[in-house]
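Enquirer: following is a predicted model, sequence given first.
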Amino acid sequence: MSNIDEKINQLHEIVTPFDDFEDEALLDEIQGNIIKAHGRNHSVHLFLQFTGDPDLVKQGISQFTHKYITSALAQAEDGKRYRQNQTVPSKIFGNLFFTAAGYQYLGYDPTQISNDPSFLKGMKHPDVNSQLGDDVQQWEAGFQQEIHALVLLAGDKRVGPRTEEAKQLERKDPKKLRKQPFLLAQQIETIKEELQIIAKVVHEDIGYVLRSSETGEEIEHFGFRDGVSQPLFLKRDIDREREESDFSQWDPRAPLSLVLSKDPLGEKEESYGSFLVYRKLEQNVKGWKKDVEALAEKLKGSEKAEPALAGAYRMGRFQDGTPVVLEDKPNSQISHENNFNYAQDPQGQKCPFQSHSRKVNPRGESKNLDEEKMNRIVRRGINYGPLPSEEPETDAGLLFLCFQANLETQFNLMQQHWCNQRNFLRPDMGTDAVIGVEKKEVDANGNLVAVTESYKWPTKWGEAGQTQADFSHWVTMKGGEYFFAPSMSFLKSFLPEPRRDIVFRGEPKQEIQAAKDKINELRDYQARNWAIGLHGDTLEPDDFLNFFNQRHLEFEFYLLNQVQLGDSDAYDRNIRTLTRYIKDVRNKEIEESEYKIAELKEYQELNWAIGFDGETIQPDQFVRFFGERHLPFQFYVQNKTLSLGDQSAYNQNIDTLNDYISFLKD
């Protein structure tokens, strides 16, 4: 076993990057979002079916990876910059995952990745449906097609130095929170066009983070805090948890082997990936609320039987996160409490055995605790559809994503043997009251209706009496699939990585023209068979070498005089280098301009000043960006001290940048 394998199998806490960091090679090789959530408020999920020649698809995959896919190290670097109030690079966060069918299309034996039958068969297979309790007939059409890959793209509002301010405004208004940021929306259209070369999009999901209007914390459509009690891998997260807990009742730490699995197709010792489960779970908010109120009414013999407690019985926590095993009402003092287990409630008189959180995380009740903790999953879900306040019955819910090292012993075991079984954790207690049955039944009239199940609930919290009451399963599975998150080296292996440290002198348009002129000059020298790199008489660096050195470009010499160096192919190699350089400069400028357009649109929506900082009356980042490119800029500032321009300035500047992008593309 290699040193890196030993680390992954041990309870190894990764320290923060750049702070005596020893695992940069590992984080640079695994995709982001696996051991740490990407943290963006918005995401788009594109389900792909590959088309065309597999070798060309592979090249397209590498090209796409170089441009969009985010490694765990890049994610960590951005996180540190953000914490230090430094500028974070303007970039969409990206993941890329493959199904077994996708690997097969590319010419790989999927058993190289895993021999797990569920991964190899796919989630649509009847055997897998039977195990998980799904009904493919209820799935959305896109999920019923063969899926080869999933692209996850995530972003936030992009408004330069005022991004955090805009995000705070967004959190205060759920309608704004649901609205997709301009940057993500416009990038998705560009990405779809690029993907058409290698694949077709067979399904698309759009997600957003719901937040409590009171606390700003993440919630799901039934109103409960989301993302509670995750396995922790990073030292920063573990240290933060230790500030609130001594880990005496529950230790949330996990070895990397819980979530990382060796990628045999990767090119490095650190090549690891992770298995992803994707399930679109529709939540009937109106039906849930009605059943919670009905349960509270049935338990009204207790003065504490109210909807908050009835909902907590089902979920295992109150909406604010308070564990129902610790309290019979919401308690802000312990709403973030995670240092508990169920030893003090062996009969389920406080937290029923069928409650969701007790079913999916028994905290040592089901078997040996160390073994049970390796059954956990790493959740990365996000919401979709109308807001809970609209009480949607369909087309809203959770895009459930979870990572793990082993599908069979983690998600599949949890869903099949824990959630779907009436006899787990005690005989005849019922399935998971939230996700135990994720399909609907057909009633006598041929209509699909929620599956109803009978449960026994504590009549009074903490006492032995029980009340029997039916509760319907208001969560319906609408489609999903199993994926593997490949290592970065595998994804990049089909095409060399483009230059990222582009250094040029002067204004971009002039720089592009200067590189074109230098290409023409090289061709002229090639026709004359003249030396390049050093002057033939003085052996001093010539203009070609100086031009390349100033831009940190590799240069090939060709001399046949006092010094013999290189060969005649050097002309063509240098021309190719400059051609790639022109392309890189163009792409970088197009990308920067697209980001600036998105910022202008966000400023327009917020009616913020452009051109001058509203408080200091100093030129802002828009003026600098336009000025560096010799582009005309229209000001719009309206405050107590200055009135300049009008609201048409936003669109005029956007049109200017679109014209600039068109020029670059031509």
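Expert: Everything's here; your move. Numbers count the residues shown, from 1 in each chain.
Enquirer: rest of the way, CA atoms for contacts and neighbours
Expert: Fine.
Enquirer: can you pull out the helices in the stretch 451-600 of the chain?
Expert: 488-492, 508-528, 543-550, 570-606 (DSSP state H, counting those that start in this stretch).
Enquirer: pipe those helices into JSON lines and attach distance to Gln31 and mean neighbour count per row.
Expert: Compiled in JSON lines, the helices of the stretch 451-600 of the chain are given as follows (distance: least, CA to CA, whole Å; neighbours: other CA atoms under 10 Å):
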{"stretch": "helix 488-492", "distance to Gln31": "7", "mean neighbour count": "24"}
{"stretch": "helix 508-528", "distance to Gln31": "32", "mean neighbour count": "15"}
{"stretch": "helix 543-550", "distance to Gln31": "34", "mean neighbour count": "16"}
{"stretch": "helix 570-606", "distance to Gln31": "22", "mean neighbour count": "18"}
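Enquirer: of all these, which one comes closest to Arg178?
Expert: Nearest to Arg178 among these is helix 570-606 (14.5 Å), distances taken as CA to CA.
Enquirer: off-centre distance for the closest one?
Expert: Between the mean C-alpha point of helix 570-606 and the mean C-alpha point of its chain there is a distance of 25 Å (CA atoms, centre = their mean, to the nearest Å).
Enquirer: next: stretch 247-262.
Expert: In terms of CA atoms, centre = their mean, the centre of stretch 247-262 is found 21 Å from the chain centre.
Enquirer: of the helices of the stretch 451-600 of the chain, which approaches Ile8 most closely?
Expert: Using CA to CA, the nearest of the helices of the stretch 451-600 of the chain to Ile8 is helix 488-492, at 17.5 Å.
Enquirer: take this one as well and set it beside the first:
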Amino acid sequence: MKLNTLAQVISFGLCAQIVSVAGLNEARSLERRKTSILFNPQGLPQLPGLQEATNASRQVGLNLDDVQGDILIGMRKLFERFFFFGILNAPDFKAKLKTEILPLVTSTMQVIANETDTMLNIAFSQTGLVALNITGPTNDLNDAVFAKGQAMDAFNLGDPNTTNWVPEFVGTNIHGVMLLASDTEASINTTLADLQSKLGNSITEIYSLRTAMRPNENRGHEHFGFLDGISNPTVGGFQDPLPGQALVPTGEILVGETGDSVTRPEWAKDGSFLVFRQLKQLVPEFNKFLADNPINEPGLTPEQGSELLGARMVGRWKSGAPVFLSPKFDDPDLGKDPTRNNNFTFAEPGQNISDPTDQSGCPFSAHIRKTRPRADIGLPENVTSNHHIVRAGIPYGPEVTTDETSSNTTEIERGLAFVAYQSNIANGFQFLQHFWANNPKFVHQGVGFDPIIGANASAERPVNGLDPTNTTRNFTLTTDFVVSRGGEYFFSPSISAIANTLSV
């Protein structure tokens, strides 16, 4: 019924040139579900309610009915499929983009209002936009990193080359990606199979990745075991920040909004650049490293010493509690409290700058400190650094097997389908990876690499500050516990842009 309603509106020419967002919403509307397709782990800020989101967006003029749903919701999906495709017949695909895909594309407001059983979003690579004839100076998105593609950016990301990449990510054959999320895998499978049937030979499947939130008590935790997504910022016009949570200008995530200083084509407004990275995690090897190098401190068992080392590498305990606030032992109550687990700056109370010699509370190299340094760069809440991203990734692959645990060797691939949104890839993801995580001199000389995601083209990585009993002690990591399997850069357009520009 939804597809027919929109198709009739278009075919009778009632919206001959411009399909309004209001009309799209009416055509796509569903009865509201009683439950969300999302899961909100304890420790992460709750998504705004329908009325809260409506009021907030009205205050700043942000149209949440026009913003694709995945961009602002963060790491809350239970099941997700990434369907990477190439366009074989552009005119046919454009027609079906309007009649078959567009009615299913889910807005932020629809996700919040529980008006979908399967969220579907779509984004296009630079070569995909070219295939759709979105070219020329008037259509230039003015993001050089996006334009050249991720394979050409491998060096800046610390990848030695593309040898370890999934072969399908090498080259320029991927024109787009569809993201489908739901609370059941069956719902995703049904939606995708039906859509593939309708799209026919207009596209070809290049690569697909099934992902799912980990089961039971590990929901919301990535494969190393740590609660993920706590430090995501909140975006102006979407919801108010909790204590310590960064509040970023809308235009730092959404193109064409306040805070985006780059000249963009008018149709690009309220879109966002999507970075996809498939990150393989060597979990048995990581656990073996922790077991072999426990922090030797009075009052700690070897197991506790290993847990402390892992927490200091990440900057948080597995519960999500920051080591800066709980330096010796995990504090699950702190970890699951979103009003407290971000409320710190790495500086002493009342100070705007952290002590450049003190790593006792948290190493300068810790993952969460490298990627959000807070008072280390003189910005207590880091709200004006313009290097924020909204992460919306999800684990893939099975749980570690008993054989892998016994051999301390990864035999089955698992990891994180990393997704990040921003209005400028050079200021967002690329900056965080290249200038912070991979920079052994940031924030101070001799800090070393981010021990989790820092990459040095497969060479060894020196890391400083992990041992609180001797913060000058150096560790040399010879194993990349996170291995890049490649990815691509995409642009996730607004729903009205799909209707009025990309499909015409």
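Expert: It's in. Keep in mind that this is a model prediction, so the values were computed, not measured.
Enquirer: give me the TM-score for this pair.
Expert: Once superposed, the chains reach a TM-score of 0.77 (TM-score structural alignment, normalised by the length of the second structure), with 423 aligned residues with a CA RMSD of 2.9 Å.
Enquirer: closest to Glu365 of the first structure out of the helices of the stretch 451-600 of the first structure?
Expert: With CA to CA as the yardstick, what comes closest out of these is helix 488-492 (38.4 Å).
Enquirer: give me the mean deviation of that closest one from the second structure.
Expert: Superposed on the second structure, helix 488-492 of the first structure shows a mean distance of 1.3 Å to its aligned residues (mean CA distance after the TM-score superposition for the first structure).
Enquirer: once the structures are aligned, where does that helix end up in the second structure?
Expert: In the comparison with the second structure, helix 488-492 of the first structure aligns to the range 495-499 (TM-score structural alignment).
Enquirer: do the same with stretch 92-101 of the first structure
Expert: The counterpart of stretch 92-101 of the first structure in the second structure, using TM-score structural alignment, spans residues 118-127.
Enquirer: can you list contacts of that stretch?
Expert: When contacts are defined by CA atoms under 8 Å, 6 or more residues apart in numbering, stretch 118-127 of the second structure is touched by residues 37, 68-70, 104-106, 111, 146-149, 172-183, 187-188, 191, 274, 488-493.
Enquirer: repeat that for 6 Å
Expert: Outside of stretch 118-127 of the second structure, the residues that reach it under the criterion CA atoms under 6 Å, 6 or more residues apart in numbering are 105-106, 147, 175-182, 490-492.
Enquirer: starting at the chain centroid, how far to that stretch?
Expert: How far stretch 118-127 of the second structure lies from its chain's middle: 14 Å, per CA atoms, centre = their mean.
Enquirer: about what we covered before: farthest pair within the contacts of stretch 118-127 of the second structure?
Expert: Largest separation among the contacts of stretch 118-127 of the second structure by CA to CA: Ala147 and Ser182, giving 30.9 Å.
Enquirer: neighbour-wise, which of the two wins?
Expert: Summary of the neighbour comparison: Ala147 of the second structure and Ser182, criterion other CA atoms under 10 Å, with Ser182 having more neighbours (23 against 16).
Enquirer: the counterpart of Ala186 of the second structure in the first structure - nearest residue in space that isn't next to it in sequence?
Expert: Ala186 of the second structure maps onto Phe182 in the first structure when the alignment is built from TM-score structural alignment. Nearest non-adjacent residue to Phe182 of the first structure, counting by CA to CA, 6 or more residues apart in numbering: Ala598, 5.3 Å away.
Enquirer: so the one you found touches Leu184, yeah?
Expert: No: the criterion here is CA atoms under 6 Å, and Ala598 of the first structure misses it with Leu184 at 8.6 Å.
Enquirer: list the residues that contact both of those two?
Expert: Shared contacts of Ala598 of the first structure and Leu184 (CA under 6 Å, 6+ apart): none.
Enquirer: where's the residue nearest the centre of the second structure relative to Val419 of the second structure, distance?
Expert: The second structure has Arg391 as the residue nearest its centroid, 2.6 Å off, counting by CA atoms, centre = their mean. With distances taken as CA to CA, to the nearest Å, Arg391 of the second structure is found 6 Å from Val419 of the second structure.
Enquirer: mind listing what's buried in the lengthiest helix in the second structure?
Expert: Of all segments of type helix in the second structure, defined using DSSP state H, the longest is helix 185-199. Residues 185, 187-189, 191-192, 199 are the ones in helix 185-199 of the second structure that count as buried (16 or more other CA atoms under 10 Å).
Enquirer: before we move on, back to that, nearest to Ala366 of the second structure among the contacts of stretch 118-127 of the second structure?
Expert: Closest approach between these and Ala366 of the second structure, by CA to CA: Phe490, at 28.8 Å.
Enquirer: run a quick neighbour tally on the residue lying closest to the closest one once chain neighbours are set aside.
Expert: In space, not counting the residues next to it along the chain, Phe490 of the second structure is nearest to Ser125; the distance is 4.3 Å by CA to CA, 6+ apart. The burial count assigned to Ser125 of the second structure is 26, neighbours taken as other CA under 10 Å.
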